[in-house]
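> one predicted model, sequence on top.
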Amino acid sequence: MGGRIAIHFVAATPEVRAFIGYYPTVRDEPTTPMRPVPPSEATSKILCPSIILYGADDTVTRVPVQEKMWRAFLANGQSLEWHFFPFGGHGYVDPGAVGYHAHAAELSWPMVVDFMERELQWSSSSA
């Protein structure tokens, strides 16, 4: 749920300079009065670079929905870095999560650091 909220927040907040989505929770669901815009449509309003990371074993946001989100992010025309691991489930960086995958977690952090350094002129040495 956090990723879905984050997508809508970033889409509604043009001041956001970068979006980092660790396996954002998105489901293929009908719209409702409380959720009138699906995340795949909200991405069209994102005005910043994004990095999105998913694992193939994610049982929360399944691969077909991940692919739909990938196409939506590509269509918005902003800089996109998309990483799909052939392993790892939802929560793959959290050792306490069912989807935890140590190798995917190990691979992800340097990618995110590189993204932040490049897009935000952020220095990992200052962290």
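Happy to help now that I have it. Numbers count the residues shown, from 1 in each chain.
> all contacts plus neighbour counts: C-alpha atoms, from now on.
Will do.
> show the subsequent helix or strand relative to the helix or strand Gln66 falls within.
Gln66 is part of helix 63-75 when elements are defined by DSSP states H and E. As assigned by DSSP H and E, the chain's next helix or strand after helix 63-75 is strand 80-85.
> in a helix, that's where Arg118 is, yeah?
Yes: the assignment for Arg118 is a helix, going by DSSP: H, G, I helix; E, B strand; the rest coil.
> how close does it sit to Ala12?
23 Å (Cα to Cα, to the nearest Å).
> quick one, the helix holding Gln66 and strand 80-85 angle?
Taking axes from the mean of the first three to the mean of the last three Cα atoms, to 10 degrees, one finds that helix 63-75 is oriented at 160 degrees with respect to strand 80-85.
> what about versus this one:
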Amino acid sequence: MGQASHRFENAAGFLQTRLSPYRVAELAHRQSPPTPTPTLRYLGGGNGWLRFSIRGMGGVTEYMTFVVNIDSTMVGCDVKTDIMSFTTSQDKIGFVPAGRKQLVGYKQYRAFFDRLAREVLAEDPTARAHFSEVG
């Protein structure tokens, strides 16, 4: 896991907001549903960061882990998401690879950032958000 490379492995979301780092951390944490076997799971955090994993159905297999880094600024905070580990899959015909590799969990990672950005923008219309697939 995480040893293969993928064209989106450095994809990252960026936010600049006047909201406090504490409030952004609350909004990020809220993206992880409190269900027994979530596909998006909050793993913990520390001063200025929160860690999440994206899992398969049943919550057993971990496909991707990512971190939300929150840095305090004079007027609010800067936020960046970073993929820490990931799994790829690729269709095969027999033993021959067919098509592009898929970054398993990428859609959920992107959806997490989009939801977080929407919530931040709802509370701070002056916030700026963008997502880069090249990091």
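Now that the structure is in, tell me what you want to look at. Here the structure is a predicted model, which is why all the values come from computation and not from measurement.
> TM between them?
Remark: TM-score between the superposed chains equals 0.31 [TM-score structural alignment, normalised by the length of the first structure]; 63 aligned residues with a Cα RMSD of 4.4 Å.
> ok so, going back, neighbour count for Arg118 and Ala12 of the first structure, which is higher?
More neighbours surround Ala12 than the other of Arg118 of the first structure and Ala12, with 15 against 11 (other Cα atoms under 10 Å).
> how much space separates that one from Ala6 of the first structure?
Taking Cα to Cα, one finds Ala12 of the first structure at 10 Å from Ala6 of the first structure.
> buried sites along the longest helix along the second structure?
In the second structure, assigned by DSSP state H, the helix with the most residues is helix 106-123. Residues of helix 106-123 of the second structure classed as buried: Tyr106, Tyr109, Arg110, Phe112, Phe113, Asp114, Leu116, Ala117, Glu119, Val120, Leu121 (neighbour count, 16 or more other Cα atoms under 10 Å).
> okay if I get those residues as CSV plus distance to Leu43 of the second structure?
Formatted as CSV, the buried residues of helix 106-123 of the second structure follow (distance: Cα to Cα, whole Å):
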residue, distance to Leu43 of the second structure
Tyr106, 18
Tyr109, 15
Arg110, 18
Phe112, 15
Phe113, 17
Asp114, 20
Leu116, 17
Ala117, 20
Glu119, 21
Val120, 22
Leu121, 25
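> just give me the neighbour total for Leu27 of the second structure.
The number of residues packed near Leu27 of the second structure is 16, by other Cα under 10 Å.
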